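Trainee: Starting from these lines, generate the structure:
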Amino acid sequence: MERTDYKKLLNSAKFQVIKKTLAVIADNGFIPNLEILFFTYFNGVIIPDYLKKSYPTQMLIILQHQFYDLKVFEDKFSVSLSFHGKREQITIPFFAINEFHDKISGDVLTFDKISIDSAKEYKSEKCTEKSLNGSIISIDQLRDK
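Mentor: As a prediction, the model looks like this:
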């Protein structure tokens, strides 16, 4: 196994840990203390334009006391947070995450360049999985925008 393949496998496992952690929080009402650093320019990241302008490359969000409507999906999550006194819904694909820090346990999951480079491949794999289940996908889903 090449080092690159190993890193992809490891990053995929880390994404699953994040997904399961967020699902537990969404289902149980547990109050976490999470810091999530993500790339704002990745395809699939949905944040208001004024935030994208203020944070053109990366943004840190904190899930602790004031977050709402946390929803976890197969390849992303969405949450409502307050920015400048206004509640906004944001959506973050798991592959856009650069660092995930659980302040309660002290655990930190970081993703190196390989996860950034493989984001397109990760998305392509997810679309392929969906198509194998009988869904129809558009070729536009596989293209960078």
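Trainee: From now on I want contacts and neighbour counts done on CA atoms only, so please keep to that.
Mentor: Fine.
Trainee: Assign residue 42 to helix, strand or coil.
Mentor: Following DSSP: H, G, I helix; E, B strand; the rest coil, the label given to residue 42 is coil.
Trainee: how many other residues sit next to it?
Mentor: Using other CA atoms under 10 Å, residue 42 has 20 other residues around it.
Trainee: residues contacting it?
Mentor: residue 96 (CA atoms under 8 Å, 6 or more residues apart in numbering).
Trainee: Excluding chain neighbours, what is closest to the most centrally placed residue in the chain?
Mentor: Of all residues in the chain, the one closest to the mean position by CA atoms, centre = their mean is residue 94, 2.6 Å from it. In space, and not counting its chain neighbours, residue 94 is closest to residue 76: 5.1 Å by CA to CA, 6 or more residues apart in numbering.
Trainee: right, and the residue nearest to the centre of the chain touches residue 78 too?
Mentor: No - between residue 94 and residue 78 there is no contact under CA atoms under 8 Å: 10.4 Å.
Trainee: one more, for comparison:
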Amino acid sequence: MSKSIDYGNLMHRAMRGLILEVLRAVEREGLPGQHHFFITFDTRHPEAELADWLRERYPEEMTVVMQHWYEGLDVDEDGFAITLNFGDSPEPLYIPFDAIRTFVDPSVEFGLRFETQDLDEDDEEDEDEDDELDEADSRKEAEVVSLDKWRK
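Mentor: Here you go, the predicted structure:
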């Protein structure tokens, strides 16, 4: 078993599952009421599919709006395909759930943000040192603290 529970990744998996459920409902029934989505995604993700001109224009990330006009919404376990209108030019996209950075529905003030951590070698060394310090701290004797002075 690992040293700790990876709550960050567990939470991201749950949040992506929520997006999957929402998009599947929209796929079946359409967008209800005033709901619409702003979805920002990493255009560098290896499984993201978009036209070359869009990738050139948005080399790192892109925000798409799913509101009045969209077609061909097709949701699978890993992401979704959709055709959106860019200046009167319909363009098909495939957005993997792992590429999503933000998912916002402003009509109900709901939003999700996926934090990314790019660890370089220095960060990994710092983590190793922190682990060693944590182990040393855990071997210290416990200190008993009296709470009497804060009681009334």
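Trainee: returning to what we had before: the residue nearest to residue 94 of the first structure matches what in the second structure?
Mentor: Taking TM-score structural alignment, the alignment pairs residue 76 of the first structure with residue 79 from the second structure.
Trainee: same question, residue 19 of the first structure
Mentor: With TM-score structural alignment as the criterion, residue 19 of the first structure matches residue 20.
Trainee: repeat for residue 66 of the first structure
Mentor: Using TM-score structural alignment, residue 66 of the first structure sits opposite residue 69 in the second structure.
Trainee: that older thread, what separation do you get for the match of residue 76 of the first structure and residue 57 of the second structure?
Mentor: As defined by CA to CA, to the nearest Å, residue 79 of the second structure lies at a distance of 22 Å from residue 57 of the second structure.
Trainee: Of those two, which one has the most company?
Mentor: In this view residue 79 of the second structure and residue 57 are compared by other CA under 10 Å, and residue 79 has more residues nearby, 20 against 10.
Trainee: Please determine how far the more buried one is located from residue 48 of the second structure.
Mentor: For residue 79 of the second structure relative to residue 48 of the second structure (CA to CA), the value is 9 Å.
Trainee: Report the set of residues contacting both of the two.
Mentor: Joint contacts of residue 79 of the second structure and residue 48 (CA under 8 Å, 6+ apart) are 94-96.
Trainee: nearest to residue 107 of the second structure, of these?
Mentor: Among these, residue 95 lies closest to residue 107 of the second structure (CA to CA), at 22.1 Å.
Trainee: Residue 107 of the first structure touches residue 35, doesn't it?
Mentor: No - Residue 107 of the first structure is not in contact with residue 35 according to CA under 8 Å; the separation is 10.8 Å.
Trainee: Are there residues contacting both of the two? Which ones?
Mentor: Contacts common to residue 107 of the first structure and residue 35, judged by CA under 8 Å, 6+ apart, are residue 101.
Trainee: ok, the two, which is more surrounded?
Mentor: Shown here are residue 107 of the first structure and residue 35; by other CA under 10 Å, residue 35 has more neighbours (17 against 11).
Trainee: List the buried residues of the helix or strand where residue 13 of the first structure lies.
Mentor: Counting by DSSP states H and E, the element that carries residue 13 of the first structure is helix 3-28. Using 16 or more other CA atoms under 10 Å as the test for burial, helix 3-28 of the first structure gives 7-8, 11, 14-15, 18-19, 22-23, 25-26.
Trainee: After it, which helix or strand is next?
Mentor: Using DSSP H and E, the first helix or strand after helix 3-28 of the first structure is strand 34-39.
Trainee: Which residues does that next one contact?
Mentor: So strand 34-39 of the first structure is contacted by 57-64, 92, 96-104 (CA under 8 Å, 6+ apart).
Trainee: what span of the second structure lines up against it?
Mentor: The aligned range for strand 34-39 of the first structure is 37-42, by TM-score structural alignment.
Trainee: And stretch 90-108 of the first structure, by the same measure?
Mentor: The aligned range for stretch 90-108 of the first structure is 93-111, by TM-score structural alignment.
Trainee: Not counting its own residues, what contacts the matching stretch?
Mentor: With CA under 8 Å, 6+ apart as the criterion, stretch 93-111 of the second structure contacts 16, 19, 34-43, 45, 47-51, 78-84, 112-115.
Trainee: cool, and stretch 58-65 of the second structure?
Mentor: 36-44.
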